[in-house]
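S.K.: Quick one: sequence and predicted model below, then my questions.
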Amino acid sequence: MAINETLLVTPAAMTRIDRAAVDSGLDGFALMQSAGAHVAAVAVSQFPEMRRAVVMCGPGNNGGDGHVAARLLGQSGVHVVRYGRQPGPGGDAARAFDICPGPLHPLADWQPQAGDVIIDALFGAGLDRPVSQEIAGVIERAEESGTPVIAVDLPSGLSGRTGVPTGACFTARHTVTFAALKPGHLLMPGRALCGQTHLCDIGMPARLICSDDPVWRNHPGLYREALPAASSAQHKYSRGHLVVFSGPLISGGAARLSAMAGLRSGAGLVTLATPPIAVLLQATHLTAIMQRAIKDDADLTDWLNDKRISSFVIGPGFGDLGKARSFIRLLADTGCPVVLDADAITAFASCSEKLSNLFNDKLRLVLTPHEGEFRRLFPDLADDETLSKIDRARMAAKQLNAVIVYKGADTVIAAPDGRCAVNADAPPWLATAGSGDVLGGLIGGLLAQGMPPFEAACAGVAQHGEAGTRAGANMTAEDLVMEIGKPA
């Protein structure tokens, strides 16, 4: 028996897992009893001062979990009042309802009282439509009164597939879920609406907790084996040569942050490709980073004959969108991995198909867009409200034959073959100027050392978050760079 802490399972896949468990001989009612017991335990441990457990039950199995929790809370001495709809006859939910003492009141009858704690067992993860007006009224009264909510599986009104409310939605203090997380537990704003999520083992066999279309929570198992290994025979070029392109005089700081991040990631050599007018200014800021004056296509073409160059980062503070497109065409011809960020992404906003044509040979392109950049490059995907952030990232990755690092509090990393990970461990203070430039350089440095693009992106995003945690609140991007590569 187990839980899977790294696999994200869609509500539809979870339904198949539940059905497979029962078909394999497991007692479905025993699973419901275990689920309800976990809900009751969270309620007692997190709200020992509650005066009344208000258990709101839907007609399905989620409601069945609520009836079990209500019975156990009542047996422990808690005053319990149930509201909702009675389940239909014959199933596990009906059995749980039958052995729970006390009446079931209409939802409309609930009025907040001091000391109430709501247990939301109305819908769980399966709802993908707006809740009824009756339930929306309950949600409104709960919000206005500040009544704390414990959600069973997911807050009612929240899509477990997209992490986006379908209309009115509970905001939970705690969410109790079972066997595996759903995308809605990690994707924003779902993660915030769930509060603290408790993933509980209810006796589901580990062999059944799987998916034929897996999405993962970003974790070391996705990239550990591909991390660069140290060797006594190494020299600076064998550890990779990263090139970061600098913008003009006024905006060279972004490229410096990227270059320093690439160096601290372990790359043996990092060079700034700098416009001639900015070389002297950059030189006053650089020690371990080399420079190469690159004015135009001719300068770059000449330099790209150096086969010791391993990877490129272009975009941070670059400025000139036409030159960015021209340079990227030349970089595509090298066969080396390329990271596009910031201005390099915006440069293809009106012609993304041209970008896909440049890198259609093998997987070696990584894009790191934030929400606005993603929208500029993929407006049709961004405007499709039926798609989750995972869907959008996957479709964009396939369209460009690239790894997409769709940044945010819920950064999604997607490869064109469908592999996908959601990172949810980064601290909120990473939302600061220059943080994205650091991430681009970090991924570029890992690519320079030979990591495959998807693994480099997953590792880079994870290391970026770890560095942010070590740097602490109120950090600057300069502080962030200095924490890369330090032991946890």
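M.R.: Received it, and whenever you're ready, just let me know what you need.

S.K.: contacts and neighbour counts: CA atoms only from here.
M.R.: OK.

S.K.: list the buried ones in whichever strand or helix holds Val42?
M.R.: Using DSSP states H and E, Val42 sits within helix 28-46. Of all the residues in helix 28-46, those buried under the rule 16 or more other CA atoms under 10 Å are 28-29, 31-40, 42-44.

S.K.: ok, and here's another one to check against it:
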Amino acid sequence: MQRADSLAIAGGVPGPVLMENAGAAVAQAIRARWPRRPVAVLCGPGNNGGDGFVVARLLAEEGWPVRLGLLGECAALTGDAAQAAQRWTGAVEPLGPHLLDDAPLVVDALFGAGLARPLDGVARAVVEAMAGLTVVAVDVPSGVHGDTGAVLGVAPAAALTVTFFRRKPGHWLLPGRTLCGETVLADIGIPEPVLDTIAPRCRENGPALWGAHYPWPRADSHKYARGHAVVMGGGRMTGAGRLAARGALRAGAGLVTVACPPEAFAIYAAGSPSLIVEPVADDAAFAALLADPRRNAVLLGPGAGVGVHTRARVLAALDAGRACVLDADALTSFAGAPGDLLDRLGGRCVLTPHEGEFARLFDLTGDKLTRARAAAARCGAVVLLKGADTVIAAPDGRAAITINAPPELATAGAGDVLAGLILGLLAQGMDGFDAACAGAWLHGEAAAQVGPGLIAEDLPDALPAVLRRLKAG
């Protein structure tokens, strides 16, 4: 945000105008949600605090009882924040928990997205005292790291967060996202070309990111033109493979084959009549199945079992040069020697680990976004790190964060459907990053379509309604 401000100012937009617009956006959001009431505006020593002075002045001009507290001295303020403070004609009190006495509404303008150290001293005491109060955060709740969503010591739970120009990763990643409450994005006059100059590498996952590349069937399409996906089905946990295969069908793959142990053939064959079921007795038979170039995308892992058998099938699929989705047991089977897998990846491969599976393959530390990006760079494949704030990272540094996953997705088999959706999109020619992003977003939308009571079997059948809305724009 600081760079966006600087570029806007260099392009002719005065800094005080940006600050005035920011404060006005916050004041407007408050007036739109609450009737006039006493409000405590808590200002920090930087531009976030300057925004707070603007909020205080505008609310006071409309008759709101405003009490303003400042961390530091007015004489220490500089630049635009100092100008904003000079226009405030009310009292400026030292920051402290006493400011919250009898304050039904609190404006948190202490620290913005640039905060890089844990809150301490009086700032921490004031934030702790906000517990249970109605808080409006300027940019991010103070204490939330703008790049990671991590809490730096302590942070308030805001009812409303007003941010500017573009949302930050901290608005999407947990726990920051849950602390922001309702998030409003305000236009404060930063020209759109500034975004092109900054060229952000992380975005919110949604159709704006990949919709132009979605593989809708054309008038002259036929089933072979829509790809032939292969799911390696296990012999015991057969539900996982069947869920994944149905996900691939609903995602649009022209054909879907389940390659399964001969003893499980009857179970898979008794399922969806839309599936092809191939009994595969050994590794040679699996390699022969993949020799057909029309079978262009393979999913391995769901219900496959952990061990050398699964390792061999994964390496065979990679050697065949197929687009691959590797999930669950396909990842854990390489836990003892992750390099055997990671050094073989590349091209149109997507890994879909949860945090436990991720830790078995990658010895990485840091926040979720940083770790996912580092993992993708290490293995040369797309990494989709699952969770309520799923991160998709490409080897070239692009990343997307999915925020539409409802809590009902925390159910057995949901991840198998996700892997199948990505597989179906890969089979139709989407690249790995777009397929992973689209699959994750569709997964979340399908879950929201079903709502409470969701089980994994519901997800594929909820997809047509989601796809109709997506196609209609």
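M.R.: It's in. Note that the coordinates shown come from a computational prediction; the quantities given were computed from them, not determined experimentally.

S.K.: from the buried residues of helix 28-46 of the first structure, which is closest to Gly434 of the first structure?
M.R.: Val42 (40.1 Å; CA to CA).

S.K.: what's near enough to touch the corresponding residue of the second structure for the closest one?
M.R.: In the second structure, the residue paired with Val42 of the first structure according to TM-score structural alignment is Ala29. Counting by CA atoms under 8 Å, 6 or more residues apart in numbering, Ala29 of the second structure touches Val162.

S.K.: Helix, strand or coil: sort out the corresponding residue of the second structure for Gly203 of the first structure for me.
M.R.: Applying TM-score structural alignment, one finds that Gly203 of the first structure aligns to Gly189 in the second structure. Of the three states, Gly189 of the second structure takes coil according to DSSP: H, G, I helix; E, B strand; the rest coil.

S.K.: Enumerate every residue touching Gly189 of the second structure.
M.R.: Val13, Leu18, Asn21.

S.K.: Still touching in the first structure? Go through those residues.
M.R.: Using both residues aligned by TM-score structural alignment, their matches' CA atoms under 8 Å, the first structure keeps these contacts from those: Leu18, Asn21.

S.K.: so which of the contacts of Gly189 of the second structure comes closest to Ala405 of the second structure?
M.R.: Asn21 (32.8 Å).

S.K.: So the closest one is in contact with Phe165, correct?
M.R.: No. Under the criterion of CA atoms under 8 Å, Asn21 of the second structure makes no contact with Phe165, lying 11.2 Å away.

S.K.: Overlap in contacts, these two.
M.R.: Between them, Asn21 of the second structure and Phe165 share these contacting residues under CA under 8 Å, 6+ apart: Ile188.

S.K.: superposed on the second structure, where does the helix holding Val42 of the first structure end up, distance-wise?
M.R.: Once fitted to the second structure, helix 28-46 of the first structure is off its aligned match by 1.2 Å on average (mean CA distance after the TM-score superposition for the first structure).

S.K.: Now do the next helix-or-strand element following that helix: which range of the second structure does it align onto?
M.R.: Counting by DSSP H and E, the next helix or strand C-terminal to helix 28-46 of the first structure is strand 52-57. Against the second structure, the aligned range for strand 52-57 of the first structure is residues 38-43 (TM-score structural alignment).

S.K.: Understood, closing this out.
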